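Visitor: build the 3D model from these lines:
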Amino acid sequence: MMAVRKRSENCGPKSSKVSFPIAMATPRLLYSTVLARSFHSCRSKVSQKWNCMHRIKYSTAVAVEPPLDSYASLSAGNKIRGYTILKVVPVSELNLVSVLLSHDETNAKHLHIARNDKNNAFGVSFRTTPMDDTGVPHILEHIALCGSTKYPVRDPFFKMINRSLSTFMNAMTASDWTLYPFSSQNKKDFTNLMSVYLDAAFNPLLQERDFRQEGWRLEHKDHNDPSSPIIYKGVVFNEMKGVFSSQHAIFQEAVQNNLLPSHTYGVCSGGLPLAIPDLTWQALREFHSNHYHPVTPDHLDIIENSVLKHYNKLEQDTSVPLQPRWAEPRRVKVSCRHNEMLPDSNKQTTVAVSYLLTDVTDVYESSVLSLISSLLVNSETAPFYHSLIESNLGSGFAPVCGYENSTRDTWFSVGLEGIAEGSVEQVLNIIDETFKKVANEGFPQERVDALLSQIELSTKHQTSNFGLSLMMSLNTMWNHDADPTVGLQVNEIISRFKKEMAANPQYLQEYVKKYFIENTHKLTVEMSPDEHYEEKQQELEAAKLKSMVDRLTAADREEIFTQGKVLAKAQMEEEDLSCLPTILKTDLDTVGVKTRVDTTTLDGVEVQLCEQPTNEVVYFNLLTDMADLPSHLKPFVPLFCSVATKMGAGGLDYKQQSQRIARYTGGLSLSHHISSSPSDLDMVLQAIHLQSFCLKENITPMFELWADIFNKIRLEDVGRLSMLLKMGVADLVNSVSHSGHQYAMRHSASNLSEANRLKEVLSGVTQISFLKTLSENDNQDRIASYLKDIAQHVLNKNSLNLFGVISGALSMLSLVQ
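Guide: Below is the predicted model of the structure:
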């Protein structure tokens, strides 16, 4: 389960995503009980529920056995099992039909997506709008998963893991919604999980014991020793302390809270550690009754019988109003802890400027602003990459950067992290001047064309988790009562955009002037480390704890001791899990799916070609052997993989290379690949994995880009190399606070096998330490020399041991050759 806040679209060349209606924005913060999320969820880089029927929404993406043509018989106004069809919208570019329905009795809304996709997905979404920092929606998400009326066992989600064939199970809390999604390819399993999810969402037990376990409690440090100190405990309490140990989390929270201060976005939905102990069990139960109520998907009869027939329409306004606009810009300064892992202790200040933009329910306006955001910050050819990143004032873009469409009002941020405190005003001047330059000069047409090509490719590129991605991308706009089917119609949005561009050559420049240069709802946030930050936070927590403990009576203390022992005992008790549904052997498919792979050899290299209905997209994968790479070069492999497509190649400098990659492909990437044989742990495959994809019509330029990298890679620009190294180190260091458990597991396993040792060297804390030392080393020429040696070893035909192309036509073999 996870608490999530959607994050602004990633800045810079590491992401080519556009926050289009169906293009997922990257989650900003994920807090989750299962994984490690960064906002407000159970354990987990976006949850809210509604308590009125017309606010509760169920969204589904389900594989359909009847052909999509059969949905043509449905039309608005038709009645189905207590529902009225509001809209039927075929979307040819996504190969689906969307059906929007309303439940007659409760006004609950349901979106059904019909598509020939075996991976069925289902989700229940609630609008959850907290008005304080106690983290009530986040804690509620945790507790809802601690047992329900029909399934009264601890953590039924976790218990279902070994009873299910699910391809995804979790829950997540964002700033203003909570979502309970799952997916499965097995029909019986899908029905089982739907039953568990619906009962958890609408009939949770919400026991006080679970509130104390998942939220917060006072308890003796040693629950068996009444003389030990009384301290704060609780899953979410400790989770959020971990979240806000991150400089990024502090900065992101400060930006949203101060840019949108008038309503729910002015508070932390995940919960601030110092505010969480103010939440009571009674307040949590009231929040559930006011925000958790139903809506619907396919399987209408299941939802009607198990949920909706027990509810009446509930008229309670949980809508989020638009943020009142400011007449003057504002400025805020916040503090954070000092990060001793960063290379330069004197450059740990972050500054960003944020602009409030438009209503997220205005799909076209939001889409245009998303496009402009991508043109401003994404790729090495973006104006802010040139003016900010290449200034070498900082280590990278600020953690909040790009277009943010996960709130009612969308917004844009841009700035730098890893700068000297004295450079703040210089950065702010650069931001202002860059906007003025763009407003005067506009964007090169080739960049606009490349971005539109990326959108076309992303529409055709459909992954195995298509339903879940669709659910997440539509959830915010639907949460605010927009028509979700509008967000599916990408071609219509692009068509209108092209017409506007053709009619007005100043179209994008006018947007830049309106929303950035003339926009007075502008917030500047500056964050600098305070060497006493941790100490001050500990003092505030200690003072709050002392205030609560000092008020305890002798009876209170006895009750705390007793409750601690009861909770500890309950956590260790074995449970009867027979009430949980499971799948039987008869529910399994008896015939496996066979995929034909044609294998041949070209000049001594094994080539695999797989014919699949890829929607005119070609996928390329290649493994190049690095087992014989000298040991002193192997720690440099992650750096080599990171920079190999960002330094230029052949006749292209790095900017020209970036532009061609964006124009013709979905990106070129390299990564190390380490795996051991299941029968012999000492037999380890050591390789570099190269991958890319493109539209069928662009396969030639895609392979030309790879050919240049193989034959004429440029690694001599030590200035460029140094900048990329520093940016990479900053990203890795900042990942430790939210992925610390993964680094710890990798490090602890490093002595168990050769494969694990290599994984630690290449992607563990050992690698972070190694790169940090490199970034502090002035001998960049030596580093460049080592990278050239790696290129000579791995970027040649003799190192290739597997080459794969997945396409719609085997006739591509000649192109591959």
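Visitor: CA only for contacts and neighbour counts going forward, please
Guide: OK.
Visitor: against Leu96, how distant is Thr476?
Guide: Per CA to CA, to the nearest Å, Thr476 is found 21 Å from Leu96.
Visitor: ok, now Ile674?
Guide: Per CA to CA, Ile674 is found 38 Å from Leu96.
Visitor: quick one on the thing from earlier: more crowded one of Thr476 and Leu96?
Guide: Thr476 (26 against 18; other CA atoms under 10 Å).
Visitor: neighbours around Arg408, how many?
Guide: Neighbours of Arg408 (other CA under 10 Å): 22.
Visitor: surely it touches His480?
Guide: Yes - Arg408 lies in contact with His480 (CA atoms under 8 Å); the separation is 6.8 Å.
Visitor: shared neighbours, the two?
Guide: By CA atoms under 8 Å, 6 or more residues apart in numbering, Arg408 and His480 have these common neighbours: 320, 361.
Visitor: to check against the first, give me the structure of this:
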Amino acid sequence: MSFKKLRTRDIPAMQAQVQEYEHEGTGARHIHLATDDAEMVFLVAFPTVPDVSDGRAHILEHLALCGSARYPVRDPFFSMLRRSTAHFMNAMTYSDKTVYPFASTDRADFFNLLDVYLDAAFFPNLDYLDFRQEGWRHAFEGDKLVYQGIVFNEMKGAFADPVRALDGGIAAHLLKGTTYEVESGGDPLEIPSLTHEALKQFHASHYHPSQAVFMTAGGVDPLAVQRQIEERVLSRLSGRAPRMLPQLAPAWTAPQAVDVAIPANEHGVQIAWLLGESTDPLPLYEAQLLEAGLLSNAASPLTRAMESAGFGRPSAMNGADAGGRQIVFHLGMEGLTAEQVADARQRIWSALEGTARDGVPHAVLQATLRDLRFHQREISGGRTPHLLRRLLRAIPFEMYAGDIMHGFDSEDVLAELEQRIADPAYFKGLAQRLLDNPTRLDITVVPDADYFPKRKQIEDERLAALQASMSEAEKQRIMDESAALQERQRRVVNNDVLPRIKPQDVHALPRPAHALPQAEDGVIAVSIPSNGISYARVSYDVSGFEEAAWPWLQLYVDVVGELGMGDKSYEEADAWRQDRVPFFDVSLQAVQAQQGDDRLHLHIDFYAKGLREQNGDIAEVLSETIRTARFDELERLSFLIDSMVEDTRNNLADEGDSYARLAATAPLSPVRAFENRVKGAAALPFYAGLQTQIESEEGLAEIAGQLARLHQRIIGSQRLVLTAGVEDDAPALAAMLELPAATAPAGKPVMPPAPGLANAGLHITAQVNHCFAAWPVPGMAHPDAPALAVLGEILTNQVLHQALREEGGAYGGQAGYSPSAGTFVMMSYRDPRLAATYADFARALEWIRGAELKQENIEEAIICVIQDLDKPRTPYADVMYALDQQRQGVTEDMRRRYREGVLSCDAARLKAVAAAWLDGKPHSRAAFIGNAAQDVAGLEIVDLKALAE
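Guide: Sure thing, here's the model as predicted:
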């Protein structure tokens, strides 16, 4: 039996065709998105619907990638990361499904990976010791019994997010009786209840062809993919069973109320409604219309009600959540005191009642439908390939028994909604239905300062009780298992069974960067195949601004788009921009010169994009914002600053890895020094000081005056206008811009002072650590740069992955070279250890000094570097890459020499650069420390909370 084509649909807006297939024997589904892209994308997805929070779906995702029938090596997934030129490989566990995707531009590589992925998903070994490594295990640290395991520690880190805690608490009540009630990733307090046998049974019931959805996209032949699926999987697994579906939560006859505790400093209020199914496009888009009408801009009724309260701020969860089978709609406020909770709830409810009575402007709803069409047409960039992003957006329609075509094209529904929103009563009715919906959960969010200590106490008490009851034989069994696991982890692996791409198989020359035309009168206009999307960016050179102005520049970009302009209040300005363009942003960009003295180039970018029919609107939004921005709305400014500060304080633990990374690298690199000054731990006192200033009218007025003066200084700086679009749109769009003339000469890029090396332990109570060590090294123009890049990969592949992740239990650990920053870093992420991790960093350098480096391992490291160099870029991202390279001073000749150096790297070169730049050389250390009572390896403790207050 074979796959049968069921339907096709052309989607002109995407320049694509959707093809739907079903396997006649098993019912396995294959959806192909045919495009002209050179990129080829594959995924296989399974419904995973656990009814317990022991993390079985998540641990199975990890374990499936640890060896299979055809590829019985210990770690084929991570091995293929260095034997493939794929620019994306991953696996993801969602609340109700598990997805295994990859993307490559090389046909041989694509089918190599397809073979490995199919065998991993359908025929994994599910080895017992791998289960203990990836999931959880008992171990002894000295004479104390502890838990270890990669997923166990990953989820300890994930639980640091207050929003995750709130979301889980809401789901446990609103979606009770469904898979969404439990923590699919695994609650660390529940993970140790999972047995190896239960995990194997979960695989057998969920990972069968009758449950599988295969999806492909791009320039790959779907029939060739099907032949490989049939040969490798369907010829060996038969049978057909109904698709497992997440349960539907029942409707209520009356609202319910509950308290939810989260790891935060403030109270909050949240109201959550259960709406229709997310695969029904009408309720799905109605929920998005509801979100837009109530919340989309500062003039929206619910946003206005919450932001003008004089206390608190809108919740980070507000809006429609269509991530599960049923849509959940959220309205809430955070940043409250206990006394303000009732007032906040009443304020939300009254605003919702007012909206049901008065409605919202028709233009808001029109803009929402326009934006939905825009996102369907846009070729978007980012870390996830754009074709894969399209598949991931569509897959719920397939997984929840909806119509997959609606996952790619709902123009018929959008056209129907165009008609409905013309009647003002339509949106009023949506708001009234929300008011009348009895399936509503009223949540009081309670801050719990002891959230982490209480969880640790539960864990410690369980372990202590277990240890006290253990026989000597049981203790010996744990030690024997630990020894057996370590022996397995350290066993030399023969990866010859795995396919691989070798350095001689890749292009010897780099793909040329987009050839930007010379700027004419400060304008670069570029024609690109953008599928009818236009882009405009006005970039002001602020490189000469003094270091004291840096945090003010960051504050400026964070608030200028949230304030008024000209004769428009902030509410009117926000609504006006939303009415005209689907995307507007102001950002602060920093790049470090790759030649000369490493000076820092800074730019403030005003950026908008939209459909080509909106070119006049794009130009007007940018021009008016730049020319007429105002900073006299003091109450609004106070609200914005207070919200920023409180959000930062509540997320110190969740952002700990970023703070540690910047603290370690700031002394070594101008660009990292800048980032630390505006976004890292060094920025915390600045924002704390701002919060103190806004408590007085004089202080607030001084902040407003400083921003107003800064604005004039910015828009008087030298600028570059960059526009891009189809055909002749770009020059026409540039000509529409009306911008003030530059009044200042070009500023000379600054060179930040280099402080002493870091040795900081940034502490706030949490359950994991993040460890960093950083060395100053030369940039891309230096002859040693290519070998430094390869060295980072070989240290990761041969030492740190095993030491930090497999043996140490950290979720991630690696070494890496950043030519754009001139740093070489070793790091660990969500790490239960600290001192032992720094010892492993030192051991990695000892290893490179004495190891006999195998040619195969060097070639694998080379391929890892090439993967990053050869990642495909969207047409607009290609333009921005070229501009970024130009600003760094990176020439095509430099890129060619760098690639040649990577491809020709050998053992002698690797040892030489390690000795020259790393081994025994001074370096910075910084870690985020969740528990200050542990051995902190000589780091000087810095209280993050104190910095932020």
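Visitor: which position in the second structure aligns with Ala542 of the first structure?
Guide: The alignment partner of Ala542 of the first structure in the second structure, by TM-score structural alignment, is Asp460.
Visitor: the one helix or strand that match maps to vs the first structure, average offset?
Guide: Per DSSP states H and E, Asp460 of the second structure falls inside helix 451-469. Once fitted to the first structure, helix 451-469 of the second structure is off its aligned match by 2.5 Å on average (mean CA distance after the TM-score superposition for the first structure).
Visitor: after that helix, next one along is what?
Guide: With elements assigned by DSSP H and E, the helix or strand that comes after helix 451-469 of the second structure is helix 472-490.
Visitor: so which bit of the first structure is that following helix matched to?
Guide: Under TM-score structural alignment, the match for helix 472-490 of the second structure is residues 554-572.
Visitor: gap between the matching stretch and the chain center?
Guide: Once both centres are worked out by CA atoms, centre = their mean, to the nearest Å, stretch 554-572 of the first structure turns out to sit 38 Å from its chain's centre.
Visitor: can you show me the strands along the stretch 551-700 of the first structure?
Guide: Ranges of strands in the stretch 551-700 of the first structure, per DSSP state E, counting those that start in this stretch, are 598-602, 605-611, 617-625, 668-676, 684-695.
Visitor: what's the closest of these to Pro204 of the first structure?
Guide: Among these, the nearest to Pro204 of the first structure by CA to CA is strand 668-676 (42.4 Å).
Visitor: what is the burial count for the aligned residue in the first structure for Pro124 of the second structure?
Guide: Aligned counterpart of Pro124 of the second structure in the first structure: Pro204 (TM-score structural alignment). When counting by other CA under 10 Å, one arrives at 21 neighbours for Pro204 of the first structure.
Visitor: equivalent analysis for Thr463 of the first structure, please.
Guide: Neighbours of Thr463 of the first structure (other CA under 10 Å): 10.
Visitor: on the three-state scheme, it is what?
Guide: At Thr463 of the first structure the chain is in coil, as set by DSSP: H, G, I helix; E, B strand; the rest coil.
Visitor: corresponding residue for it in the second structure?
Guide: Under the alignment by TM-score structural alignment, Thr463 of the first structure pairs with Ser380 in the second structure.
Visitor: same thing with Leu752 of the first structure?
Guide: Leu752 of the first structure maps onto Leu668 in the second structure, by TM-score structural alignment.
Visitor: distance of the nearest residue to its match once chain neighbours are set aside from Thr823 of the second structure?
Guide: Nearest non-adjacent residue to Leu668 of the second structure, counting by CA to CA, 6 or more residues apart in numbering: Pro776, 5.3 Å away. Relative to Thr823 of the second structure, Pro776 of the second structure is positioned 5 Å away (criterion: CA to CA).
Visitor: and what of Leu387 of the second structure?
Guide: 33 Å.
Visitor: what's the answer for Ala664 of the second structure, then?
Guide: Distance, Ala664 of the second structure to Thr823 of the second structure, by CA to CA: 10 Å.
Visitor: sorry, back to before: mean distance of the match of helix 472-490 of the second structure to its aligned residues in the second structure, please.
Guide: Compared with the second structure after fitting, stretch 554-572 of the first structure has a mean deviation of 1.8 Å; criterion: mean CA distance after the TM-score superposition for the first structure.
Visitor: need the counterpart of Trp552 of the second structure in the first structure.
Guide: Match for Trp552 of the second structure (TM-score structural alignment): Phe636.
Visitor: can you check Val542 of the second structure too?
Guide: Checking TM-score structural alignment: Val542 of the second structure goes with Met626.
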